[in-house]
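Participant: Turn this into a model:
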Amino acid sequence: MLQQFTQKLKSAAQGHSLLKTKMDALTMRRRALQRELAESRVVLNEELRNGFLELARTNFNVEVTYPWKQKILSSELEPTVLLSSETELIAGVRIVNLKIVREKNANKSGHWSLLRGFQNLRRTSEIFGKVVLMIAQLASMQANLANLAKQIKVTNRRVNALESIVIPRYEESISYIGKELDEQEREDFYRMKKIQKLKRNKGLADA
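Facilitator: Modelled structure (predicted):
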């Protein structure tokens, strides 16, 4: 029985070490992703500010009589951004990263190039095109952060259970069994000595 508990303690200690390594890897990845997300938000806010400034210039420079907004909204729009996903494994946890693909003909000028203020309109389109990409990437990062936080919480509970419950119980059982075996060994030794003494006394009496 002592050997069984010793083996269980060894397995629990190995599992604890692996889980700690996993939690450390997930925590490092989460911190890196948090920094990346914070930096991306700063850049996104700057791009949005630039985009709305350029949009204001477009509204001012494009012919007032030309309903360019209505033309854009009523025209047949083709997808300009395609998303594909790539899976990354971190300590056994799947992280999905979005890969952004922009079509080559995303920015068609056509008759827009004849408008006064076309350059403003083109720059506005480019800026908000970048904004769409960044929002998609931010959404991917936030989803990954939520997944990492969930996995870290689950792993941390398992680590705490091993540290606070499983390993101490095995250690306590091993200690108890060891004391019982020591006590039994002392009793056996005392009994053996007593038998030897009785045999010696009997031998002396027979002589």
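
Participant: From here on, just use CA atoms for contacts and neighbour counts.
Facilitator: Will do.

Participant: right, and the secondary structure at the residue nearest the centre of the chain would be what?
Facilitator: Geometric centre of the chain, nearest residue: residue 148, 2.6 Å, by C-alpha atoms, centre = their mean. At residue 148 the chain is in helix, as set by DSSP: H, G, I helix; E, B strand; the rest coil.

Participant: Which positions within stretch 6-17 qualify as buried?
Facilitator: Judged by neighbour count using 16 or more other C-alpha atoms under 10 Å, the buried positions of stretch 6-17 are 8-9, 12-13, 16.

Participant: do the same with stretch 40-51
Facilitator: Going by 16+ other C-alpha under 10 Å, stretch 40-51 has these buried residues: 40, 44, 47, 50-51.

Participant: Which parts of the chain are helices?
Facilitator: Applying DSSP state H to the chain gives helices spanning 2-61, 68-74, 118-161, 167-206.

Participant: between these, which one is nearest to residue 80?
Facilitator: Evaluated over the helices of the chain, closeness to residue 80 peaks at helix 118-161, with 8.4 Å, by C-alpha to C-alpha.

Participant: so what does the closest one touch, helix or strand wise?
Facilitator: Secondary-structure packing of helix 118-161 (3 or more C-alpha pairs under 8 Å, 6 or more residues apart in numbering; DSSP states H and E): helix 2-61, strand 93-102.

Participant: Please give the structure of this sequence too, so both can be compared:
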Amino acid sequence: MAVARGGGGQGGQMPPPKLLGGGQIGDLPPPPPKIERGNGHAGGPDGCLVSGGVGVGAKTMMDGRLKGAQKGHSLLKKKADALQLRFRMILGNIIETKVLMGDVMKEAAFSLAETKFACGDVNQVVLQNVTKAQIKVRSRKDNVAGVNLPVFEHYQDGSDTFELAGLARGGQQVARLKKNYAKAIKNDG
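Facilitator: Here you go, the predicted structure:
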């Protein structure tokens, strides 16, 4: 007993599949022939193509892109090196200043204790009579490889208004106190 498959009742035989264009599978056209221009080198007889089917213009463009990328990479490398050098210099200054500040602040605090012992508490007198800061900070930008880095500098504005402080008693201790704290503020490392 034969079972009929497919449509049309043709005794179990299936019709061949149809293609979109209406032809059969065996009716496919052969692939187009590969066209090769030139002799496989840039600037062949017709100068259009090079080996692998890449045009001369495309190769020139890719070479230009490669050179541009290499130049950009080298510029960024130089910039990174300059910033790294500056960072190491700043870090060295910070470490040196930090080590020095321990001794400077210890000396300044000790001179404050000496002054308090000799003159009494002069802090309140100074704080009540001060009008403006004597030492100020100026900020500017330093350009390192196209990057603006802030640089802070101190400067003295005006004269010492407490020049005669401690004249009655403890003048030497007050003078030493002013000198030690000015040294602590101005310590650049």
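
Participant: Any idea what the TM-score comes out to?
Facilitator: TM-score of the superposed chains, computed with TM-score structural alignment, normalised by the length of the second structure, equals 0.62; 132 aligned residues with a C-alpha RMSD of 2.0 Å.

Participant: For residue 178 of the first structure, which of the helices and strands packed on helix 118-161 of the first structure is the nearest?
Facilitator: Taking those one by one with C-alpha to C-alpha, helix 2-61 is closest: 7.4 Å.

Participant: superposed on the second structure, where does the closest one end up, distance-wise?
Facilitator: Here helix 2-61 of the first structure, set against the second structure after superposition, deviates by a mean of 0.9 Å using mean C-alpha distance after the TM-score superposition for the first structure.

Participant: got the buried residues of stretch 6-17 of the first structure as JSON lines, with distance to residue 197 of the first structure columns?
Facilitator: Output for the buried residues of stretch 6-17 of the first structure, formatted as JSON lines (distance: C-alpha to C-alpha, whole Å):
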{"residue": "8", "distance to residue 197 of the first structure": "42"}
{"residue": "9", "distance to residue 197 of the first structure": "42"}
{"residue": "12", "distance to residue 197 of the first structure": "47"}
{"residue": "13", "distance to residue 197 of the first structure": "47"}
{"residue": "16", "distance to residue 197 of the first structure": "52"}
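
Participant: quick one: which of the residues you listed is nearest to residue 96 of the first structure?
Facilitator: Each of the buried residues of stretch 6-17 of the first structure was checked against residue 96 of the first structure using C-alpha to C-alpha; the closest is residue 16, at 27.0 Å.

Participant: now the residue nearest to that closest one when sequence neighbours are not counted: how far from residue 104 of the first structure?
Facilitator: In this structure, residue 16 of the first structure finds its nearest non-sequential neighbour in residue 159, 6.0 Å apart by C-alpha to C-alpha, 6 or more residues apart in numbering. With the distance defined as C-alpha to C-alpha, to the nearest Å, residue 159 of the first structure ends up 50 Å from residue 104 of the first structure.

Participant: ok, those two, which is more surrounded?
Facilitator: Counting neighbours by other C-alpha atoms under 10 Å for residue 159 of the first structure and for residue 104 shows that residue 159 has the greater number, 20 against 9.

Participant: What span of the first structure is stretch 136-151 of the second structure aligned with?
Facilitator: With TM-score structural alignment applied, stretch 136-151 of the second structure matches the range 82-97 in the first structure.

Participant: What are the contacting residues of the matching stretch?
Facilitator: 22, 25-26, 98-103, 137, 140-141, 144, 147-148, 151 (C-alpha atoms under 8 Å, 6 or more residues apart in numbering).

Participant: Stretch 171-181 of the second structure now?
Facilitator: Against stretch 171-181 of the second structure from outside (C-alpha under 8 Å, 6+ apart): 104-105, 107-108, 111-112, 114-115, 118, 165-166.

Participant: Give the equivalent position in the second structure for residue 200 of the first structure.
Facilitator: With TM-score structural alignment as the criterion, residue 200 of the first structure pairs with nothing.
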